[in-house]
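Colleague: Provide a 3D model corresponding to the input given below.
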Amino acid sequence: MKLHRIKLVFLCLFICSGVYAQSTSATLIKKVDGFSHPESVVFNDDKNEYYISNMADEIAGDGFISRVSAEGEIIELKWIDGLKDPKGLLVKDGKVYVTNNTEVIEISIENSEITKRIEVEGAKSLNDITADAAGNIFISDSGKSAIYLIPNDTPNMLMVPENEDGDIIEYLNTTRLEYVNGLYAHKDYLYAAAWGENTNGNFLKIDMDTREIEKVSKKGIGNLDGVQPVGDDAFYISDWATGTIYLIEKDGELKEVLTSEKSSGDILFDAEKNQLVLPMNFQNSVWWYQLQ
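Modeller: Next up is the predicted model:
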């Protein structure tokens, strides 16, 4: 028991110290095929399993969500099906939230069924989804260069209009978001991986209260897709166009970590295993990399 506690303390110190921010090389350790244009990966700690969104082909209703074990084995390929271009995933309070073209879907994990569909009026192509510490949910719209908000029921400090019906609010709508793709809420900011108008999307920081937008990157990077935090000081971001994964510091310093292939989407960083999980859209596969 004493040795076990020492190991736990060491692991906590290792993670909290920002050691992972030094991981700028990686080795491909696993490929799992059989998906259909996978876009996003999240992990459910309570169930010890991954959920993977599959955009499938351009046919309404052929999209689906897969369940995959912690070891990377497909448990249920079409766990939830009948979707249209599902992309971003969020695990929150026993539910999975999915951006599904122009609507947000709520799935009960326990019952394996869709419990709510929220149509987003005016949306063009909903993409990533994230929640802040207060329970507010933010959703990117890459087609519209906008961000939507589902406010938490409890009072919070965000400056938003009255929303007694619990509807989705258009939080930001500006080309300064550079056709925002990936989103991650961290403390008082939203961090955004921008697709850009061509291949010059920046990594952005948005003050949640004032909605002020600031460029973190020193110049355009690429068609940015996924964003994952590395402690408090850095992020892993993916460039869909080249398959390159970068480590970017909060001061904008950029380091290349690995290059996979074109179409690496909304990545997942597993801090405990020090691994990156990449949904590979064109390859119909999910790739695991061990960071070093």
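
Colleague: drop to CA atoms for contacts and neighbour counts, all remaining ones
Modeller: Fine.

Colleague: hang on, residue 119 packs against residue 100?
Modeller: No: applying Cα atoms under 8 Å, one finds residue 119 not in contact with residue 100, separated by 9.3 Å.

Colleague: who's more crowded, these two?
Modeller: The residue with the greater number of neighbours, taking residue 119 and residue 100 and applying other Cα atoms under 10 Å, is residue 100; the counts read 25 against 15.

Colleague: pretty sure that one is in contact with residue 81, am I right?
Modeller: No: with contacts counted by Cα under 8 Å, residue 100 stays clear of residue 81, the gap being 11.3 Å.

Colleague: tally of neighbours for residue 129?
Modeller: If we define neighbours as other Cα under 10 Å, then residue 129 has 27 of them.

Colleague: helix, strand or coil for residue 13?
Modeller: helix (DSSP: H, G, I helix; E, B strand; the rest coil).

Colleague: distance of it from residue 272?
Modeller: With the distance defined as Cα to Cα, to the nearest Å, residue 13 ends up 12 Å from residue 272.

Colleague: could you also give me the structure for this next sequence, so I can compare it with the first?
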Amino acid sequence: MKTYLKTAIYGIGATMLFAQCSPQKTTETEETMVEEEVKTPSLTMLWESEASLETVESVLYDPSSGKIYTSNIFGQNPQEKDGNGTISILGTDGSIVEQTWVSGLNAPKGMAIANGNLYVTDIDELVEINLESGEITNKWTVEGAEFLNDVASHNGVVYFTDMNTGKVHSYQDGAISTVSEGHDSINGIAVGADGTIYGLDASGLKKWNADGTTEILNSAVTGGDGLVVLGDGNFVASRWQGEIWFASAEDQTKMLDTKAEESNTADIGYNPSEMVVYVPTFFKNKVVAYKLNY
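Modeller: Next comes the predicted model:
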């Protein structure tokens, strides 16, 4: 009888001890798995084009055709009306498909596609280029413009910034209007799938509310050049000096820094299906492609 009682008590004690230990091990394992799943956003270089794109300022990927467009200033002065600016076409492998697809521009910068046309800012003008023919079909001089820069489009409306005057303009149905102003050194602009406008200026990464007011989402990523909306509150932003950031309202991670190589990172482009970021290097005269990992 005593032997049985001792055995039973030992068995109950062992069971309780095992029950107490097991949840702790499971919790530790789950926490380890969560930690392993958190990845730091990064960029992996895929290719770089030939260095024949003279002062390449902006890159735009067209998902409908698979073409990559670049705007090339040609020269040191981004405000000089010299008629030397061009648009080139690259393949997704970095090959230069057409070195001079469009010529006769001055200092072309940001680009966006809408209504079968490519829209490009050119100092104080918005230029319309037919995608099929490559012909310049229209030019609109923007009153009071000084340094038109980045461009974005949504549902046929084209939005573009003036870095010097701090204004955001829009183009639709042959008319240009000012939709917002008072933004210090505003450059990069992008539009989300729901039509929300985002921008980069001296105060950081901001968004436009439905009533026209703005709010700062991230005050650390300031003075940005190119902007990509990834969705779920995440963005990729470039700084001309040679930095590319992964940013959200909560945090930011510097994914690339090429300042030591004196290689700029101007108005970036993005291929969402392949998650590839295209970086124009400005004075290095080439485009570098990176795989986005996050």
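
Colleague: overlay them and tell me the TM-score.
Modeller: Here the TM-score of the superposed chains, computed with TM-score structural alignment, normalised by the length of the first structure as the reference length, equals 0.79; 247 aligned residues with a Cα RMSD of 1.8 Å.

Colleague: tell me how many other residues surround residue 183 of the second structure.
Modeller: The number of residues packed near residue 183 of the second structure is 21, by other Cα under 10 Å.

Colleague: skip the chain neighbours and tell me the closest residue to residue 166 of the second structure.
Modeller: Nearest residue to residue 166 of the second structure in three dimensions, chain neighbours excluded: residue 183, at 4.4 Å (Cα to Cα, 6 or more residues apart in numbering).

Colleague: cool, residue 73 of the first structure as well?
Modeller: With sequence-adjacent residues excluded and distances taken as Cα to Cα, 6+ apart, residue 73 of the first structure is closest to residue 32, at 7.6 Å.

Colleague: same check on residue 189 of the first structure?
Modeller: Residue 189 of the first structure sits nearest to residue 207 (Cα to Cα, 6+ apart), 4.8 Å away.

Colleague: hmm, that neighbour is touching residue 187, no?
Modeller: No: using Cα under 8 Å, residue 207 of the first structure makes no contact with residue 187, being 9.7 Å away.

Colleague: run through the residues that contact the one residue sitting closest to the centre of the second structure.
Modeller: Taking Cα atoms, centre = their mean as the criterion, residue 228 is the residue nearest the geometric centre of the second structure, at 2.6 Å. Contacts here follow Cα atoms under 8 Å, 6 or more residues apart in numbering; on that basis residue 228 of the second structure touches 190, 235, 236, 237, 268, 269, 270.

Colleague: quick one: the fourth one is in a strand?
Modeller: The one in question is residue 237 of the second structure. Yes: using three-state DSSP, the assignment for residue 237 of the second structure is a strand.

Colleague: and it, how far from residue 255 of the second structure?
Modeller: Look at residue 237 of the second structure and residue 255 of the second structure: by Cα to Cα, they are 10 Å apart.

Colleague: what's the answer for the fifth one, then?
Modeller: When Cα to Cα is the yardstick, residue 268 of the second structure and residue 255 of the second structure sit 14 Å from each other.

Colleague: which SSE is the residue nearest to residue 73 of the first structure in?
Modeller: Per DSSP states H and E: residue 32 of the first structure is located in strand 26-33.

Colleague: what's the next helix or strand after that strand aligned against in the second structure?
Modeller: Toward the C-terminal end, the helix or strand that comes next after strand 26-33 of the first structure (DSSP H and E) is strand 38-44. Aligned by TM-score structural alignment, strand 38-44 of the first structure corresponds to residues 56-62 of the second structure.

Colleague: overlap in contacts of residue 237 and residue 255 of the second structure?
Modeller: The overlap between the contact sets of residue 237 of the second structure and residue 255 (Cα under 8 Å, 6+ apart) consists of 244, 245, 246.

Colleague: just give me the closest of those to residue 259 of the second structure.
Modeller: residue 244 (10.8 Å; Cα to Cα).

Colleague: which residues sit in contact with the closest one?
Modeller: Counting by Cα under 8 Å, 6+ apart, residue 244 of the second structure touches 236, 237, 238, 254, 255, 256, 257, 265.

Colleague: and if you look at residue 173 of the first structure?
Modeller: Under the criterion of Cα under 8 Å, 6+ apart, the neighbours of residue 173 of the first structure are 144, 145, 146, 147.

Colleague: kindly recompute the last result at 10 Å.
Modeller: Listed by Cα atoms under 10 Å, 6 or more residues apart in numbering, the contact set of residue 173 of the first structure reads 141, 144, 145, 146, 147, 148, 179.
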